[in-house]
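In: have a look; sequence and predicted model below, questions after that.
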Amino acid sequence: MRLPAPIGEAWDWQLAAACRDADPLVFFHPDNERGEPRASRVRAAKRICRRCPVRALCLGYALESGEHHGTWGGYTEDERRTLHRQATQHERDRGSGAD
């Protein structure tokens, strides 16, 4: 049995990403990074994301895949967890008729 070939189109958005030539360390924090060094790195990552033409696709990928690390689509790990919680709560509310 052969595995299906990878679908390149699913990843093509990355070719247009503003971060493509940036230092990946801007988007992923080192162990024990805290305070101003972390805040400064996050600000730098978000500046790159703000000008990115595929920002929404990047964020969508991170949310769908459950990406736990790094800044994706202009959102940090904590911000994506908040988005996920809000979406989950919204779905629960819709299911219970609370909308």
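Out: Received the coordinates, thanks.

In: only C-alpha atoms from now on, for both contacts and neighbour counts.
Out: Will do.

In: where do the helices sit along this structure?
Out: Along the chain, counting by DSSP state H, helices occupy 35-50, 55-65, 77-96.

In: turn the ones you listed into a markdown table, columns for distance to Gly8 and mean neighbour count.
Out: A markdown table is the format used below for those (distance: least, Cα to Cα, whole Å; neighbours: other Cα atoms under 10 Å):
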| stretch | distance to Gly8 | mean neighbour count |
| --- | --- | --- |
| helix 35-50 | 23 | 16 |
| helix 55-65 | 14 | 16 |
| helix 77-96 | 25 | 13 |
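
In: second one coming, line it up with the first:
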Amino acid sequence: MVRGAPARPVQLPVPNADVWDWQLDGLCRGLDSSVFFHPEGERGRARSSREKAAKQVCGRCPVLDQCRRHALEANEPYGVWGGMSAHDRADVYRGAVRTA
């Protein structure tokens, strides 16, 4: 502590298990990651079809909200997280879509 500095309560980082435990309950757990992350150069119908399939998995997932929150807070640049593609998240960042 620096002499004369105001005393602040110590805030230790939370254990990883408390932050990431929700992932253990994700329906995506154990699935091939290619369902959620596009291969380089994938475009058009193939990409939209893959994203639709991923979003269907997410739509039934018990941790959809935690996953979506993580993706938005971490600014995940790739993949479908919490039922949102990278494009969907970009819309949120630009303020084009409101999340509830």
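Out: Right, received. Where do you want to start? Everything quoted here is computed from the prediction, not taken from an experiment.

In: looking at the helices of structure 1, which is nearest to Ala5 of structure 1?
Out: helix 55-65 (19.6 Å; Cα to Cα).

In: what range does that closest one cover in structure 2?
Out: Mapped onto structure 2 using TM-score structural alignment, helix 55-65 of structure 1 covers residues 64-74.

In: now distance to Ala18 of structure 1 too, for the helices of structure 1, in CSV please.
Out: Converted to CSV, these look like this (distance: least, Cα to Cα, whole Å):
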stretch, distance to Ala18 of structure 1
helix 35-50, 6
helix 55-65, 9
helix 77-96, 19
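
In: now for the residue nearest to Gly59 of structure 2 when sequence neighbours are not counted: which residues touch it?
Out: Leaving out its chain neighbours, the residue that sits closest to Gly59 of structure 2 by Cα to Cα, 6 or more residues apart in numbering is Gly83, at 6.4 Å. By Cα atoms under 8 Å, 6 or more residues apart in numbering, the contact list for Gly83 of structure 2 reads Ala54, Lys55, Gln56, Cys58, Gly59, Leu64, Arg68.
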